[in-house]
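K.L.:
need coordinates for the following:
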Amino acid sequence: MDDETIDQALLVVSELVTNALEHALPPVALHLRRPGNDGALRIEVGDGGPADHEGTWTTSCAPDEHGRGVSIIALLASAHGTRIRAHAVTHWAVLPAAA
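P.N.:
Predicted coordinates:
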């Protein structure tokens, strides 16, 4: 992967993991895959579902200091979404291969 794609992947991973830590129950698991031959990277972060309370960072900062993660992911990813199961939620994003 080229440096720009690596930087984008790190940003998407950071956003997804931070959201899981701040808004969801454990356990949190990160999975990175390159499922096809097209060079795309699939990033998945699974968690234990929504938490009853917001995380420490979210509650300690001003409203304008958070809340842009999904917009950032949407800008960088060719696709993204959420898969909900009984006691787990997986948020995912696909980064296209570098041109």
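
K.L.:
only C-alpha atoms for contact and neighbour calcs from this point on.
P.N.:
Will do.

K.L.:
count of neighbours near residue 2?
P.N.:
Neighbours of residue 2 under the rule other Cα atoms under 10 Å: 9.

K.L.:
so is residue 17 in a helix, a strand, or just coil?
P.N.:
helix (DSSP: H, G, I helix; E, B strand; the rest coil).

K.L.:
let's see this one next, to set against the first:
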Amino acid sequence: MYATEYNTIITGQTGGEGVRVPAPRPPVDSNDVTEALDHRPQAVRTARHAAQAVLDEWQVASDAVLLVVSELVTNAVEHAAPPLALHLHRERTGSRVWVGVTDGGPVETEGTRTTSRADDEHGPTIVDTLAETHGTRTHPSGTTHWARIAA
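P.N.:
Next up is the predicted model:
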């Protein structure tokens, strides 16, 4: 796993605070984790297990974080190009976890479905409900969808 460097501040999101958006870098401390994922349906399970291991290490119990990880990775597998990476950041103040999923950006043809079409509509609602704030950042290497969750 790799750490995550936050090099861009986005302001004006729900919650009013600036939100840092990641750029991968070598590990510095255990509050920042990035894991590359295979761009396939099994990535959802892999990401959930990786997030659970990190949360256990951080001694943070949060089903909300795991649900948001699942939704963001599912969205990336179904609607975006590779590569795919999961970013987790434990904020030093407060009890919040920042989750980011970086993908290669949108594609013209959807990828392999990991959910039924009926479930497709619930993902954005789940993230919106569970996250204090969330958003999207487009950058030269793709797109990062992120959420900040109270844990």
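
K.L.:
just give the number of residues close to the aligned partner of residue 50 of the first structure in the second structure.
P.N.:
Residue 50 of the first structure maps onto residue 106 in the second structure, with residues paired by TM-score structural alignment. Neighbourhood size, residue 106 of the second structure [other Cα under 10 Å]: 15.

K.L.:
grab the nearest non-local neighbour of the spatially most central residue of the second structure.
P.N.:
When Cα atoms, centre = their mean is applied to the second structure, the residue found nearest the centroid is residue 100 (2.7 Å). Distances taken as Cα to Cα, 6 or more residues apart in numbering put residue 146 closest to residue 100 of the second structure, at 4.1 Å, once the chain neighbours are dropped.

K.L.:
can you give me the strands in the first structure?
P.N.:
Per DSSP state E, the first structure carries strands over the ranges 29-33, 41-47, 79-85, 88-95.

K.L.:
got JSON lines for those strands, with distance to residue 16 of the first structure too?
P.N.:
Below are the strands of the first structure laid out as JSON lines (distance: least, Cα to Cα, whole Å):
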{"stretch": "strand 29-33", "distance to residue 16 of the first structure": "9"}
{"stretch": "strand 41-47", "distance to residue 16 of the first structure": "6"}
{"stretch": "strand 79-85", "distance to residue 16 of the first structure": "11"}
{"stretch": "strand 88-95", "distance to residue 16 of the first structure": "7"}
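
K.L.:
that older thread, which one in the first structure is aligned with the residue nearest to residue 100 of the second structure?
P.N.:
Residue 146 of the second structure maps onto residue 92 in the first structure, by TM-score structural alignment.

K.L.:
is it correct that its match is in contact with residue 45?
P.N.:
Yes: applying Cα atoms under 8 Å as the test, residue 92 of the first structure and residue 45 come out as touching, 6.4 Å apart.

K.L.:
check contacts around residue 83 of the first structure.
P.N.:
Residue 83 of the first structure sits next to 89, 90, 91 when contact means Cα atoms under 8 Å, 6 or more residues apart in numbering.

K.L.:
which residues touch the residue nearest to the second one when sequence neighbours are not counted?
P.N.:
Of all residues not flanking residue 90 of the first structure in the chain, residue 46 sits nearest, at 4.1 Å (Cα to Cα, 6+ apart). For residue 46 of the first structure, the contacting residues are 20, 27, 28, 29, 30, 88, 89, 90, 91, by Cα under 8 Å, 6+ apart.

K.L.:
correct me, but the first one touches residue 28?
P.N.:
If I follow you right, that is residue 20 of the first structure. Yes: using Cα under 8 Å, residue 20 of the first structure is in contact with residue 28, at 6.7 Å.

K.L.:
show me what counts as buried in stretch 64-81 of the second structure.
P.N.:
The neighbour-count check on stretch 64-81 of the second structure (16 or more other Cα atoms under 10 Å) flags 64-66, 68-81 as buried.
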